[in-house]
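Colleague: Build me a model:
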Amino acid sequence: MSDSAVEEADLAAILRSGLAHHGAGRLDDAYACYASVLERDPLNPDALHLAGAVRLSQGATGEGVARIWEAVGQLPVFPQAWNSLGLGLKAQGRLEPAIACLERAVEQAPEDAPLLCNLGGALWDAGRTGEATDALRRACALAPDMVEAQVALGRVALALGQGGEALACYNAALALQPGRLETLAGLGAALLLAGDPVAAEAMLRRAGAAAPDDPGIGTDLGRALQAQGRVDEAIAAFGAVLARLPDHLPARLHLGFALQARGEALAALDCFRAAVAAAPALPPAQMALAVALAGQGLWPEALASFDAAAALRPDDPAAHMGRASALQMLERRAEAAEACRAALALQPGLAEAHASLGVILQELGELEAAVASHRQALTLRPDLVDERCSLSHALRDLGALDEAAAQARIAVSQRPGKGFAHASLGFALLAQGHVDEAEASLRMAASLPAEGPEQRTSAGMIRLLLGDLPGGFADYEARWLRPSMAANPIRSAGPAWDGGQIAGRSILVYCEQGLGDSIQFLRFVPEVAARGGRVLLAVQPELAALAASVPGVAQICPLDQGVPAFDLHCPLVGLPLALGTTLDTLPAETPYLTVPANRLAAWADRLRPAPAPAGLGLFRRQGADRSRYLRVGLAWSGSRDHGNDRNRSLPLHRLAGVLAAPGCTFHVVQKDVREADMRALGQIEGLVDPRGLVGDLADTAAIMQQLDLVISVDTAPAHLAGALGRPVWVLLPAVPDWRWLLRRADSPWYPSARLFRQKQAGDWDGVLAEVAAALAELASARL
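Modeller: Take a look at the predicted model:
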C-alpha cells in the first residue's frame, strides 16, 4: 500500500472516530478529530463540513458557517453540507440565503426526506406558506415513517386551519412514536380544530401529564374546555398558565375570550389591553381588543386598534371590515366605503363586505350603487335577511316600490319572527299607499323583539308612528348607544332625570337633535318647572331668544356658550318619557312660544303692504294694494344632512302651481336656499325673500306672526309655525316621520296644522295640486 493510501485510510479512520463521538454527543472530542484531519488535509471537505456542524451545535454559528462555506467551495455537489449551511444561516436569521442553500441541497438530493423537511421549515418561517407545505408533503410521501416530517407538516396544517391534514399527520406520528410530547400536544390541538373538543381534552391531558408546566398545552386545554361550554374550568386553566407565566400572550388572549363568554366584558377588555400593551405588533391581540372595544361602543379606540391590525396584516379582510364598521359608526362613511372595498379586493366573494358597502352607500345617498352591492351580497348569501331588508329600503328610496315590497315579503318569509323584516314590509307598503296593510305590518314589527340598539331605536320610531308614545320613547332611548350620541359630554357630567323627585334641584334640559325637534319638545318644559325643578335650558344659539319665552325657564343657555353646573340633566326629546306622556295627555296648547315685542314691531313695519321705503331695495312688490291678499310663508326644503331629505324636500320650481294661486303673496321662511333654487327665486314675481334681515328664529317667528298661513315641508319652519299657533300646512312624504302619525290630516302636536300626505311615494304632484286648490279656495274667501 502506498504512503498516500495509508494516509487516506488513516484520515478516514480519524473521521469515523469523530463521527462516533459526534453521534454520541461528545462534541469536543468530535471536533478534535475533525481538527486533526484538517491539520493534515486543510481542504478536506468532509472534515470542514463536520467541524462546521459541530460549531453550529455549540452555538458558534459564525465559525460554523465559515467552515461549511469552505466545504462546499471544495466540493460543490455536497447536499449534506448545503443542508448544514442552510441551517446555520437560518440560525443567524438570514432566511433567504438559508433557503437558497437548502434548495441547492434538495436539487442535489431530491429524494432526501430530511433535506425536504428542513427546506419546508425554512420556507414556513419566511412566510412562503404554499412552498413550505409542498416541501413537507413531499418529505412525508418519500418517508412516511419519518416522525419529524409528519410532525412538521401537522404543525403547518394546524397553523393554516387545515384540521383534516393536521389530524392525519399527528395520528401517523403518534403511531410511529406513541409517547412523543409534541405529537400528543399537536394532536390535541388538531382535534380541537376539527371540532372534537372532548377527544382534544383527553389528548391534551395526556400531554399535560408529561409536561404539566407547558404553557401551550395548558392554553389549548383551556380552549378545549371552553369549546365544551365549561367556561369556569377554562378560565381556571388559563389562570393556571398565567400564574406561572404572566406574560404568556395566548393564555392572556384566550382568558379574555372566556371572560367574554361568561359575560364579563370589562374584565375581558382589560385582558386584551394587557395583551396589546405586551405585544402591540401581534395582529390577533389588536383584533381582539378592537372587537371588545367595539362591543362596548368605544368606537374611536376600536378604530385605532382595527387600524393597527390592518397595518400589521394588510391581507386580512376581517381587519378592513372592522375598520369599515368603526368608521361607519363614527359617521365617516366615505372612508368606511373604502375600507369595505379594501376587504373586497382581498376577498371578492365576501358577502358581508358587499352588504356593509351597500348600507354605507345608501347612507351616502348613492342609491343605485347601494342596490348593486345589496344584490351582490344576496347572490352570494341569499339567507342574509338584514341585507334583503336593506335592499328593500334602497329600492323604496329609488322609487322601485313593487320590488321593494317583494324583497321585504321574502325577508318576512325567511324570518317571520324578525321585526326588521316586518318593518321593511310596512314601510314598503306605506310607500305604495297601502296604509291598512302597512299599519298591520308595522304593528307586527313593534310586537317583536328588536335585535341590537339600531333596530331597537327603529322599533321605537315605529311605535311612535303608531301613536304609542310611552313604548316608543322607551325604545328610542337606545339611540344613546350610537357613538355620535354617546359622546355627548352632558351625559357624563351628572345623573340623568328619570321623572323622579326634582323639587329644589336644578335640571339641565338640553337639545340633542335638530331645530325642529327642539321646538317640538319645548312644550314639556313648563311641566318640569311645575314639579319644582329649576330649569336651565340649553338650546341652539339661533333658538335661544325665542326659547327664553317658554314659561318656567330659569336660565337660557345657548350651546355655543357652554352650560352651567346642574344637579340633573334630561334631553328635550327625553322629557315625554320622564313625564309619562301619552297621546291623550300630550300638552298641545299653543302658542307656547312668544315673540319678543321689539321683533314683532320691527317686522310688522318691514312687511306692511305699502311700498317699501326708498333705498331699502329688499322686496319687490306690485303696485296694487294687497292688503286683502293672503300672506303665505313658504318652506320647501330643509337641511341636506337630514337622513330623509331626499324624500321630504322639494325644488322650488315644483311649487309653480301653488305660487300661481290668485290672491296670495308669498314669503320665504326657511333659512337656507339651495343654489338651483336661488336662480328660480329671482324669477318669481312678488315672492318676498326677507332672509337678509333674519338673524335668528325669533325673526322668523316675527315674520310668521305677520302671515295668514305657512306652507312647509317637514322641517323646522313647520314646527315653529305650529308652536306659535299659526295656521300651517305640512307637506308629507308617503312614509312620514314618526311625529305625524298615520292617516290623520290633523296633528295632536299642533292643533293649527293641516297635513297633506302623498298617496304614494314620490307623488308630490298630487299633494301640490291639493294644496293649490285649497289655497285658491282660502284666498278667494278672503277677497
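Colleague: CA atoms for contacts and neighbours, from now on please.
Modeller: Will do.
Colleague: where exactly do the strands run in the stretch 651-783 of the chain?
Modeller: 664-668, 687-688, 709-713, 728-732, 753-757 (DSSP state E, counting those that start in this stretch).
Colleague: next up, for comparison:
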Amino acid sequence: MATIQDALAAAVRHHQSGNLAAAARLYRRILEITPEQSDALHLLGLVARRAGQGGAALRLMIRALRIDPAIAEARLNLGNLLRDQGHAAGAEAAYRNAVALRPDFAAAYENVGGLLRGLSRPADARDAYRRAIRLSPAGSEGHAGLGNVLQEGDDLQDAVASYARAIAIDPTNMAVCNNLGIALRSLDKTGAGAEAATAWHRRAVALNPYFAAGYSSLGLALQELGRLEDAAHAHARAVAVDPGFAGGYANHGNARLNQNRLIEAVTGFRRAVAIDPAGPDARRNLGMALLVGGRFEEGWREYEWRLRCKDAPAQAAMPKPRWTGEPPDGRRILLHGEQGLGDSLQFCRYVPLVAARGGRVILGVPAPLKRVLAGLPCVERVVSGQLGTDDFDLHLPMLSLGEVFGTQMDTIPHRVPYLSAEPDLVARWGERLKGLARDGGGLKVGIVWAGSPTHGNDRNRSIGLAPFARLAAIPGVSLVSIQKGPTEGQAANPPGGFPLLNLSPDIKDFADTAAIMANLDLVVCVDTSVAHLAGALGVPVWVLVPFAPDWRWMLDREDSPWYPTMRLFRQERPQHWDDAIDRLERALCERAASLPLRQNGASDMPILAPVSWGELLDKITILDIKTERIADADKLANVRREREALLAVAVKADTARPEVAELIDGLRAVNTTLWEVEDEIRDCERAKDFGPRFVELARQVYHTNDRRAALKRDLNRLLGSELVEEKSYQAY
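Modeller: A predicted model of the protein is given here:
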C-alpha cells in the first residue's frame, strides 16, 4: 500500500465504478492500519447500506461522526440510514445538522423535502425543495421532488412545470418522465391529457424496459383513452417484469373489469390481495367485481374495505361503536351516507329492517335528501351536517347494510315504493304540468342527461342533452327537464330547439323532484341519483347504463333486482351510445303507440276498471313471478308493460308499512306455489297420470287459493280499500 490517501482514492474509484467488493476490501485494510480514519468508516458504511446491512452501516456512520462530527455528507447519510429504519425524527435532525454544517448543501434540503413529504407535511416539504432549487438550480432532483409535492396537492399545472424543468436537466430520469405523464393525465380529463401522458409513459419504459410502475401508468393512460385491451397488455407487462407488484395485478383486474371480463378481473384482484392482503383498494375492487357478478356474500365482505381506502369519507370513522347486526335493544343507530346521493336513496330501504330488529333509526344524509327521506317509515330523525356524539349510540355506513343483513339476490328488499312524494308538492307541480301532453294525450317523460362531473366515471355515464331530441320527435311524447347541476342550463336552449318543458331552475331538492315524478308517466335518465329516486318511488324509469356498469346494475340483464319498475338500456360497446338510444327510442315509440288516443268514440277510451287494493297487489305479485320465469322476449316485454302500468297505480298505497309488506310477501309466496302446482298438474295431464299425486295437487289448488283470498282480504282491511272482494264456498 502506498499512502492511506492513495489507498482511499483507489477505494473510492472502485466504489464509484460499482465494484463494491473491491472498495470494501480497501476500506477495511485502511481501517486495520488506521482505525480512526473517518472517511473510510463513512464510505464503508455506504457500502454496507448498499448491501442491505442497515445495522452495520449505522454503526459505521456513527463511529465516523464521533471521530469527525463536522462531516456534512456523513450527517446526510446518517439521516438516510435512520429514514430507512423508520426513525423519521432522527433522520430529520441529521439532515438539519448537515445543512447547519453546510448551508449550501442542496442534497440535504432535497432529502429533507423527501422525508417531510412522506410525513404528510407538504408545506414544509415544498419549502425544503425550493431552498434546494435556489442553491442548485441545475440539479434535477429538487425540481422532481417539488413536482411530486405539487402533484399530491393537486397543483397540477405547477407540477407539470417542475417535472419539465427536471427532464430538461436530466432527460434520462425514467421516474420523472412517468410522473409527468401522471400529472398530465390528471390535469386534462378530456382525453388529450391521457394522450400526452401515453407518450411520456412510453418514454419511461423505453429508458428502462424493466420499469414496472411505468408499464402500469401506461396502462392507466390507455384505459382512459378507451383502449382497454392495450391497457390490459401494459398491466400484464408490469407484472411480468415484477411478479411481486401488487398494484400491477390490481390495475390489470381493473382493466378486465372495464371489459366486463369478470373471471380475469377477479383473478387479478385476488393475486394483488395475495401479495398485499392489507391493501384496501384491491380488496374493495374485488368486492365490486364479485357484486357485479351476483356473488353477494363474499362481495359484501370485500366491499367493506372501501372504508379503508384513501378516498373513504371522513365519517367512516366514528366515535361510537359500529352496529354489526346484534339486537339494538332500543339504542339509537345513526345510518349515514358515505358516497353519492344515489347510494343513500338505494340503501335507505333497509331502515324498516333495522327498526324491526329494535333499533331507533337516525338518518344522516346530505341536505338535498333531507326532505324526501323525512317521510320514510320507521325513521326517528333525519339530519344533515354535524350530529353531536350524545345524539346516537351506534353507527353504520349505509352501504354496509347489505353485508350486515347478509343480502343475497333473492333477499334484496325490492318492494317499492319505499319513498313517497309530499301530496301538497305533488299538487303544486301537477299544476305546472297541466296541459303539457301533445296530440290530445300522450306520455309525460322526465329526462336527466348528466350526473355530477366530479364523479370518477362521469365521462362514461353522462351523454348530454342532444340525443334526447330523437325522443322529443316521437308522436305522443312530451319531455320534461328534471336535470340539476352544472349542465341544467342546456334545457333553456335545447339543441335544435326541440320542445322541452324546463322545470330544472325551480327544483330546490329531491322532494321537488319526487313530486314532479309523481306527475310523470316515465323517467328516462343516465346512471345517476335520479334513477334511484324514481326506482324508490315505484315510478317507471328507463336507465342508460354504460358498457362497464356500476356494480349494482350487474351484467346481461334489462331489469334490476333492486328496483322492480326499472328497465336498463345498456351500451353494447364502450363510449358508443347509439345502440342503446336506438333501443330506447323504439321502446318509447311502442309505449306511446300503445296508449289509446283521447277521441270521442267509446271504443277509443282506456279501460279503467276499479279494483280492490288486494286484487291489484295480487296481480302485481303474479307479474313479478312472470318477469322471473318467462324467457320469451316478446312475452316478457308485454309482462313488463302491464306491470309498470299497475305499479304506477300501486304507488298510491302505503305498501312500505311492515305489516302490509309482510302480507305482500305472503301473496308472492302463495302465487309462486300456485305457479308450481299448475306446472305439475300439466305434467300429470301430459302423462295421463291421474293418480294420487294428481288428486293431491288438485286439492292443493283450492287450499292455496283460500290462503290467497285471506291475504287479499287482510290487505284490503289494512289499506282501507273501498272495494272488497268476497268469496263464498262450501266448507271442506
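Colleague: After superposing, what score do the chains get?
Modeller: Superposed pair, TM-score by TM-score structural alignment, normalised by the length of the second structure: 0.68. Supporting alignment: 579 aligned residues with a C-alpha RMSD of 4.4 Å.
Colleague: quick one on the thing from earlier: looking at the strands of the stretch 651-783 of the first structure, which is closest to residue 530 of the first structure?
Modeller: strand 753-757 (27.3 Å; C-alpha to C-alpha).
Colleague: Pull up the aligned stretch in the second structure for that closest one.
Modeller: Mapped onto the second structure using TM-score structural alignment, strand 753-757 of the first structure covers residues 566-570.
Colleague: Once aligned, what mean separation remains between that stretch and the first structure?
Modeller: When the first structure is overlaid, stretch 566-570 of the second structure sits 1.1 Å from its aligned residues on average, using mean C-alpha distance after the TM-score superposition for the first structure.
Colleague: before we move on, the earlier item: dump the strands of the stretch 651-783 of the first structure to JSON lines, plus distance to residue 98 of the first structure and mean neighbour count.
Modeller: JSON lines is the format used below for these (distance: least, C-alpha to C-alpha, whole Å; neighbours: other C-alpha atoms under 10 Å):
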{"stretch": "strand 664-668", "distance to residue 98 of the first structure": "79", "mean neighbour count": "22"}
{"stretch": "strand 687-688", "distance to residue 98 of the first structure": "84", "mean neighbour count": "21"}
{"stretch": "strand 709-713", "distance to residue 98 of the first structure": "74", "mean neighbour count": "24"}
{"stretch": "strand 728-732", "distance to residue 98 of the first structure": "74", "mean neighbour count": "26"}
{"stretch": "strand 753-757", "distance to residue 98 of the first structure": "77", "mean neighbour count": "22"}
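Colleague: Now tabulate those strands in CSV and tack on distance to residue 6 of the first structure.
Modeller: Converted to CSV, the strands of the stretch 651-783 of the first structure look like this (distance: least, C-alpha to C-alpha, whole Å):
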stretch, distance to residue 6 of the first structure
strand 664-668, 117
strand 687-688, 122
strand 709-713, 112
strand 728-732, 111
strand 753-757, 114
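Colleague: Tell me which of those sits nearest to residue 211 of the first structure.
Modeller: strand 728-732 (73.6 Å).
Colleague: Off-centre distance for that closest one?
Modeller: 37 Å (C-alpha atoms, centre = their mean, to the nearest Å).
Colleague: Quick check: buried residues in stretch 313-321 of the second structure?
Modeller: residue 316 (16 or more other C-alpha atoms under 10 Å).
Colleague: quick one on the thing from earlier: got a list of contacts for the match of strand 753-757 of the first structure?
Modeller: 535, 540-547, 557-560, 580-581, 583-584 (C-alpha atoms under 8 Å, 6 or more residues apart in numbering).
Colleague: Ok, stretch 114-133 of the first structure next?
Modeller: Identification of contacts with stretch 114-133 of the first structure by C-alpha under 8 Å, 6+ apart yields 83, 87, 90, 95-96, 98-99, 102-103, 105-106, 109-110, 134-136, 138-139, 148-149, 152-153, 156-157.
Colleague: Swap in 6 Å and give it another go.
Modeller: 102, 135-136, 139, 149 (C-alpha atoms under 6 Å, 6 or more residues apart in numbering).
Colleague: can you name the residues of the second structure that it overlays?
Modeller: By TM-score structural alignment, stretch 114-133 of the first structure lines up with nothing in the second structure.
Colleague: cool, stretch 649-665 of the first structure as well?
Modeller: Under TM-score structural alignment, the match for stretch 649-665 of the first structure is residues 462-478.
Colleague: Other residues contacting the matching stretch?
Modeller: Outside stretch 462-478 of the second structure, the residues touching it (C-alpha under 6 Å, 6+ apart) are 437-439, 442-444, 449-451, 495, 592.
Colleague: of these, closest to residue 186 of the second structure?
Modeller: Nearest to residue 186 of the second structure out of these is residue 451 (C-alpha to C-alpha; 19.8 Å).
Colleague: Just give me the match in the first structure for the closest one.
Modeller: Under TM-score structural alignment, residue 451 of the second structure pairs with residue 638 in the first structure.
Colleague: Its match belongs to a strand?
Modeller: No: assessed with DSSP: H, G, I helix; E, B strand; the rest coil, residue 638 of the first structure is coil; it does not lie in a strand.
Colleague: For residue 541 of the first structure, see how far away the nearest residue to it once chain neighbours are set aside is.
Modeller: Closest residue to residue 638 of the first structure apart from its sequence neighbours, by C-alpha to C-alpha, 6 or more residues apart in numbering: residue 715 at 5.5 Å. As for residue 715 of the first structure, its distance to residue 541 of the first structure is 18 Å (criterion: C-alpha to C-alpha, to the nearest Å).
Colleague: These two: which has the busier surroundings?
Modeller: It is residue 715, of residue 715 of the first structure and residue 541, that has more neighbours when counted by other C-alpha atoms under 10 Å, with 24 against 17.
Colleague: What's the match for the more buried one in the second structure?
Modeller: Match for residue 715 of the first structure (TM-score structural alignment): residue 528.
Colleague: can you give me the strands for the second structure?
Modeller: Secondary structure of the second structure (DSSP state E): strands at 332-336, 360-364, 379-383, 394-397, 443-448, 477-481, 501-502, 522-526, 541-545, 566-570.
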